[in-house]
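Asker: after the sequence you'll find the predicted model.
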Amino acid sequence: MTEVHIDRNDPVIRSFTKLLDERGIALSDRQLEQFELYYRELVEWNEKMNLTGITEREAVYIKHFYDSLSLAFFQDMSQVESLADIGSGAGFPGIPLKIAFPHLKLTIVDSLNKRIGFLRHLGETLGLADIQLVHGRAEDIARTPEHRDHYDAVTARAVARLAVLNELCLPFVKVNGWFTAMKGAAGEEEVKESTRSIRELGAELAHLHAFQLPMEEGNRYMVVLTKKKSTPKAYPRKAGVPLKAPLS
């Protein structure tokens, strides 16, 4: 891993660690170094390809890193061995969760090969192990035996509305595992329009958590679904169909 010196009195680091401490997440100096390296690589690569519209340092720490880790405020990550992040983009929330919880065996699925290239470089730069990067559409990857009904936990952040996400993500979850969708202010409304997809895909709503991000107004939601039976063979439908004709 590239050497980075961390000053815990740095205002951004101090605020970040304080906010996480309040949620019961303590980070070592090495983990903080990994987050700072992540920030630097994100900004550098963002000049070559569109990874994020957020590049100001404090905003990245709160709106990307802290926001990604917020999943762990509501789910016990010590009980999760395998985690799949679907449509991860620049690595959110999967990479921050992997940094904070190194025991995770992380799989990231993304349809853009350039982003997979960035994530491969990032994993090597941060010295992260047990990361599998899969290039492809979720609808196609979810039909492969090594990924279907396979993961303890699956998550997605800012990918699509819940009725679509359920079809893209639930096929990856093992029976009795969970899928957590990280949603914005419309989360409650999206749950209501997703009852059909939840039922047809063999899941049930376990929790709907509302919370607020520091620096932001308005609610965020964690939608936690528990998978009760294997995904029916009809799902997911062909690539592109869930988005065009959601199960809502």
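Answerer: It's in. Small disclaimer: the values here were computed from a predicted structure and weren't measured.
Asker: every contact and neighbour count from this point should use C-alpha atoms.
Answerer: Noted.
Asker: longest strand of the protein?
Answerer: Counting residues, the longest strand found in the chain (DSSP state E) is strand 173-183.
Asker: which residues sit against that one?
Answerer: Residues from elsewhere that reach strand 173-183, judged by C-alpha atoms under 8 Å, 6 or more residues apart in numbering: 71, 148-158, 162, 165, 169-170, 220-230.
Asker: which ones among the residues you listed map onto strands?
Answerer: Per DSSP E, the contacts of strand 173-183 map to strands at 151-157, 220-227.
Asker: just flag the most distant two among those.
Answerer: By the measure C-alpha to C-alpha, Tyr151 and Arg220 form the most distant pair in the ones in strands among the contacts of strand 173-183, at 24.7 Å.
Asker: got another one to weigh against that:
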Amino acid sequence: MKHQITYQDYEWESAGIKELYQKKKYALEDYIDRLLWWNRKVNLISRSVSRETLQKHVEHSLSLSAIKEVKEASLIVDAGTGGGLPGIPLAIVLDSKKLILNDVVEKKLMAVKQIAMQLGLSERVKVVAESVERLRESDFVLVSKHAFKVNELYAMVKDQDWKDMILLKGRDEVEGELKGIKEALKIRILDLYGARKDGFYEGKALVIIKRGENEKR
């Protein structure tokens, strides 16, 4: 099956992510502090990660917020959220959106639920500890940060009512991870490094996946 794949640079300047980070800096830094505190008790992220690197991971997560499909979403599902990335930063900056943070590791989600509560996000953020393939939501945008191969995640949710799948992944991983997907997909790969040349983003991309016209639910 032939997929339609296009490559572009992510437009950092027009996205305004650094400005958005500064605008919501207090809440985002509060999240980082709480994530580091909980990480000493529950293995949410690498124990060796620095605060500076975590700030980069939060900014990386925020790159999703400038995408049209995310802006227009009524519900965002974060699959394989781990310590709440990208879901919690998105909930902080997209303050009218409802989100479901999903993972199969219950003790991670116990901590994420507490973090969301401490940040005052509980009314809009729901935590679900089960496989994403068991979710029964409608008309949602599915996001994930380095948690799945494309074909593995697609196999889990191919029969669900998602509008778009938007993944933070390695730029050169995507085409090799389409094996086994029978449906024709429209895929836009936005290179996060090209227009910025920040070493943290080297090889990283934001990947927008849409079903072909015949596969829309």
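Answerer: Looks like it came in fine. Keep in mind that this is a model prediction, so the values were computed, not measured.
Asker: buried subset of the contacts of strand 173-183 of structure 1, written for PyMOL?
Answerer: Listed next is the PyMOL selection for buried residues among the contacts of strand 173-183 of structure 1, using 16 or more other C-alpha atoms under 10 Å:
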select buried, resi 71+148+149+150+151+152+153+154+155+156+157+158+162+165+169+170+220+221+222+223+224+225+226+227+228+230
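Asker: grab the nearest non-local neighbour of the aligned partner of Glu106 of structure 2 in structure 1.
Answerer: Superposed on structure 1 with TM-score structural alignment, Glu106 of structure 2 falls opposite Asn113. With sequence-adjacent residues excluded and distances taken as C-alpha to C-alpha, 6 or more residues apart in numbering, Asn113 of structure 1 is closest to His135, at 6.1 Å.
Asker: so what corresponds to the one you found in structure 2?
Answerer: Looks like His135 of structure 1 aligns to Ala129 there (TM-score structural alignment).
Asker: who are the contact partners of Ser138 of structure 2?
Answerer: Gln160, Asp161, Trp162.
Asker: in three-state terms, label Leu32 of structure 1 for me.
Answerer: helix (DSSP: H, G, I helix; E, B strand; the rest coil).
Asker: what residue in structure 2 is paired with it?
Answerer: In structure 2, the residue paired with Leu32 of structure 1 is Lys25, using TM-score structural alignment.
Asker: measure its match to Ile32 of structure 2 for me?
Answerer: Note on Lys25 of structure 2: its distance to Ile32 of structure 2, by C-alpha to C-alpha, to the nearest Å, is 10 Å.
Asker: neighbour count: the two, which is higher?
Answerer: The neighbour comparison of Lys25 of structure 2 against Ile32 (other C-alpha atoms under 10 Å) goes to Ile32, with 19 against 15.
Asker: ok, the more buried one touching Lys56?
Answerer: No - assessed by C-alpha atoms under 8 Å, Ile32 of structure 2 is found out of contact with Lys56, at 10.7 Å.
Asker: leaving aside the residues next to it on the chain, what's closest to the residue nearest to the spatial centre of structure 1?
Answerer: Per C-alpha atoms, centre = their mean, the C-alpha nearest to the average position across structure 1 is that of Pro93, at 3.1 Å. Of all residues not flanking Pro93 of structure 1 in the chain, Ser68 sits nearest, at 4.3 Å (C-alpha to C-alpha, 6+ apart).
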